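Engineer: Take this sequence and fold it.
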Amino acid sequence: MTTVDGCRLAVTVVAADGPGPVVLLRTPYGRHRLLGEAQGWARRGFTCVVGDVRGRFGSTGEFLPYVHEPADGAAVVDWVADQDFGGGPLLAAGASYGAYCAVTAALARPDVVRGVLASVPALGSARPRGNRVVPRGSPAGWGGGPNTGAPRNRVRRSTI
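Structural biologist: As a prediction, this is how the structure comes out:
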């Protein structure tokens, strides 16, 4: 599919047996790595569209993290909505940077994207680090550093 500015975004469609909901997965890690997940969605009745983000793997353009995702996500959602597969609601999903792609696509087209599954999201210019968010480029960025003083969220584990 082609964006408004002429960038070609590579997508693979793994179709379900019949019409129904559609799951959109966008990734900088290579759509080929998500084909097993896409096939799992299709076996459960969801057509799955898997796409490489701009400048990665099969997509043209320059990969500039977080810069193009809102507009490109909107373009992919519009493209999916114009296709004759699916016919049901659209769900955007992803992990890490893919979660960011899912969230921005939903924010860009809230009238079309009916839900988001975001796992371990890397949300924009700040990056999750443990139980806090650290601004990118700070001394605590990728390699550690002082505690930001943010309250710690405790997770309770229980067995049922």
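Engineer: can we go C-alpha only for contacts and neighbour counts from here?
Structural biologist: Will do.
Engineer: Just the buried residues of the strand or helix carrying residue 107, please?
Structural biologist: If you go by DSSP states H and E, residue 107 is part of helix 97-108. For helix 97-108, the neighbour count (16 or more other Cα atoms under 10 Å) marks 97-106, 108 as buried.
Engineer: do stretch 36-43 as well
Structural biologist: Quick answer for stretch 36-43 (16+ other Cα under 10 Å): 38-42.
Engineer: can you list the residues you listed in TSV and add distance to residue 128 and secondary structure?
Structural biologist: As requested, the buried residues of stretch 36-43 are exported to TSV (distance: Cα to Cα, whole Å; DSSP: H, G, I helix; E, B strand; the rest coil):
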residue	distance to residue 128	secondary structure
38	26	helix
39	29	helix
40	28	helix
41	27	helix
42	31	helix
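Engineer: Let's compare: structure for the following, please.
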Amino acid sequence: MSQPLIQNLNRETELAKEFAAVLGEERAMIKAGNYEALASLLERKVELAGLLGALTRTREAQMGALGIRLGAGGQLFGREIDPVLESAWRKLLSAVRLASDANAVNTAVVDAHLEFTKEAIQVLRQRGDSGPLYGRDGLTRTGPQGVSLASG
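Structural biologist: All right, here's what the predicted structure looks like:
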């Protein structure tokens, strides 16, 4: 009776673990400064999030059809909760926590990089230059501006 739900939970658990692994790769790339490679990971994260969303909707419908509802702390309530179903549910919760923790660490790493960049820009601005750091052409403005003596 709950076999399709258990299969869905197992697949959802696999994808949540895969999502956590991708977040680990993302963190390694950020730390290494390999920002160009992040684009492919973003595509994979979007794909996994879409698959997880679809499985979540399916799981919720299956649980509703079986009369299973969630209580505080993720506890399952219903007529008869199969021990195999309970085990699959606990594995999913663990995988989701792993992905959530990985996401929180990545957020902290990105926030630290942003803070460092903001401070570096502030230091550059305090040098006494009143103009922008970069011009419209994307190039930095360094040294005196004006007519070049070499151009005649």
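Engineer: what's the TM between chain one and chain two?
Structural biologist: The TM-score (TM-score structural alignment, normalised by the length of the second structure) is 0.28; 69 aligned residues with a Cα RMSD of 5.0 Å.
Engineer: out of the buried residues of stretch 36-43 of the first structure, who's nearest residue 77 of the first structure?
Structural biologist: residue 38 (16.7 Å; Cα to Cα).
Engineer: May I have the residues that are in contact with that closest one?
Structural biologist: Residue 38 of the first structure sits next to 14, 47-50 when contact means Cα atoms under 8 Å, 6 or more residues apart in numbering.
Engineer: Any of these buried? List them.
Structural biologist: 14, 47-50.
Engineer: Now tabulate those residues in CSV and tack on distance to residue 79 of the first structure and secondary structure.
Structural biologist: Formatted as CSV, these follow (distance: Cα to Cα, whole Å; three-state DSSP):
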residue, distance to residue 79 of the first structure, secondary structure
14, 15, strand
47, 14, strand
48, 13, strand
49, 11, strand
50, 13, strand
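Engineer: which SS state does residue 70 of the first structure fall under?
Structural biologist: Using DSSP: H, G, I helix; E, B strand; the rest coil, the three-state assignment for residue 70 of the first structure comes out as helix.
Engineer: my guess is it contacts residue 102, does it?
Structural biologist: No. Look at residue 70 of the first structure against residue 102 with Cα atoms under 8 Å: they stay out of range, at 9.4 Å.
Engineer: And the contacts of residue 38 of the first structure, which two are furthest apart?
Structural biologist: 47 and 50, at 9.9 Å, using Cα to Cα across the contacts of residue 38 of the first structure.
Engineer: so what sits against both of these two?
Structural biologist: Listed as contacting both residue 47 of the first structure and residue 50 by Cα under 8 Å, 6+ apart are 13-14, 38.
Engineer: can you redo those as CSV with distance to residue 27 of the first structure?
Structural biologist: Listed next are those as CSV, based on distance: Cα to Cα, whole Å:
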residue, distance to residue 27 of the first structure
13, 14
14, 16
38, 13
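Engineer: so which of those residues comes closest to residue 129 of the first structure?
Structural biologist: Looking across these and measuring by Cα to Cα, the closest to residue 129 of the first structure is residue 38, at 28.3 Å.
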